[in-house]
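Colleague: starting from these lines, generate the structure:
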Amino acid sequence: MAGPVAYNKNNSGVKRIMAEARELRADASTEYTASPLEEDIFDWHCTIRGPAGTEFEGGLYHARIVLPPEYPFKAPSIMLLTPNGRFELNKKICISFTSYHEDLWQPSWGVRTAIIGLQSFFPLKGEAAVGVGGIEVPVHERKRLANLSRNWVCPHCQQSNFEALPDPAPEPSKPPEGDP
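Modeller: Below you'll find the predicted structure:
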């Protein structure tokens, strides 16, 4: 594997990417985790939690977000790597905030926006909800894949989805009202 690429740290896109990486590290979420690869800051890997109340609940899904050299002025490409029953694997997904829709991308959006947007597209039905890269499989298969997704290991990161995004600790229970 090649070593890290040298970047012009004065480039506004590189500055933006580094700032987003710092922000995501400092502001940990229980819904997703994301970071650029050491060898290429334009290539991000993220793990997202399947949306609650859907057939994806309990699942953990690993995605790749590729930022263009013109980022943040051009939209990223997003590909799902974990079998999921909603998106084709390793294929660029056509949704409103990806490189398929450059005219809709806003430079104020970022990697976090793309991750949250991707998560919101999981439960939408039909190919109209997601053009290229969207698939429909039966609910029971999506639930089966959600269960299997937790132990899926990224061939690049060498980390399971569960290692990347463990379940949040349960909130401590409150004593019933009126108890001292």
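
Colleague: rest of the way, CA atoms for contacts and neighbours
Modeller: Fine.

Colleague: can you show me the strands along the chain?
Modeller: Here the chain has its strands, by DSSP state E, at 32-37, 40-49, 60-66, 77-80.

Colleague: what's in contact with the longest one?
Modeller: Spelled out, that is strand 40-49. 4-5, 14, 17-18, 30-37, 57-69, 115, 119, 161, 164-165 (Cα atoms under 8 Å, 6 or more residues apart in numbering).

Colleague: likewise for the shortest one?
Modeller: Applying Cα under 8 Å, 6+ apart, the contact partners of strand 77-80 are 61-67, 87-93, 98-100.

Colleague: now with 6 Å?
Modeller: 63-66, 89-93, 98-99 (Cα atoms under 6 Å, 6 or more residues apart in numbering).

Colleague: could you also give me the structure for this second sequence? I'd like to compare it with the first:
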Amino acid sequence: MDTEKKYNIKSPDLCISIFLFAAVKRLMREARELKDATGEYWACPLEDNLFEWHFTVRGPPDTDFSGGVYHGRILLPTEYPMKPPNIILLTPNGRFETNKKICLSISDHHPETWQPSWSIRTALLALIAFMPTPGTGTIGSLDYTPEERKTLARK
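Modeller: Just a heads-up that it's a prediction; the model follows:
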């Protein structure tokens, strides 16, 4: 009898392993690319969990958020980059609710718009770009006054 282990290429376990391997490989590459902070953002995975990242973004210049530094988390699915991340802001900012998954075209609220070519860097830049836009009717959005947002940015 042949003692060599056989793998069924149609096995769900094998598919999960392939997706997980691809995700880990991609995330390790992104971690290397993002190891140095920029003037706009910083991001890094947790030491013990490559699928949870912490980040900071600076408020966009010439907006109510200018001067603010905002801390958040990115939770990535094991199927990343084929499926989008969850994005959670932890710092009060007047645009997005804190400690809740926010609804953006680059988040898991809109998997139909996610592109596998996008990355954590893309998500951070999109988050910065979305900050000064109106949040009418979207999940996790807030509509504070400009004065309230400027006060939060200074804090």
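
Colleague: and the TM-score between them?
Modeller: Here the TM-score for the pair of chains, by TM-score structural alignment, normalised by the length of the second structure, is 0.85; 138 aligned residues with a Cα RMSD of 1.6 Å.

Colleague: which among the contacts of strand 77-80 of the first structure count as buried?
Modeller: 63-66, 89, 91-93, 98-99 (16 or more other Cα atoms under 10 Å).

Colleague: tell me which two of those residues sit farthest apart.
Modeller: Leu89 and Ser99 (17.0 Å; Cα to Cα).

Colleague: list the contacts for the equivalent of Ser66 of the second structure over in the first structure?
Modeller: Correspondence of Ser66 of the second structure to the first structure, assessed by TM-score structural alignment: Glu57. By Cα under 6 Å, 6+ apart, the contact list for Glu57 of the first structure reads 50-51.

Colleague: cool, the one 5 residues further on as well?
Modeller: Applying Cα under 6 Å, 6+ apart, we find His62 of the first structure in contact with 46-47, 81-82.

Colleague: closest to Gln106 of the first structure among the residues you listed?
Modeller: Cys46 (20.8 Å).

Colleague: show me what that closest one aligns to in the second structure.
Modeller: Match for Cys46 of the first structure (TM-score structural alignment): Phe55.

Colleague: count of residues packed around its match?
Modeller: 20 (other Cα atoms under 10 Å).

Colleague: what's the closest non-adjacent residue to it?
Modeller: Distances taken as Cα to Cα, 6 or more residues apart in numbering place Ala43 nearest to Phe55 of the second structure, at 4.1 Å, with adjacent residues excluded.

Colleague: aligned to the one you found, what sits in the first structure?
Modeller: Checking TM-score structural alignment: Ala43 of the second structure goes with Ala34.

Colleague: compute the inter-axis angle for the longest helix seen in the first structure and strand 32-37.
Modeller: When the first structure is parsed with DSSP state H, its longest helix is helix 12-26. If you take axes from the mean of the first three to the mean of the last three Cα atoms, to 10 degrees, helix 12-26 of the first structure sits at 140 degrees to strand 32-37.
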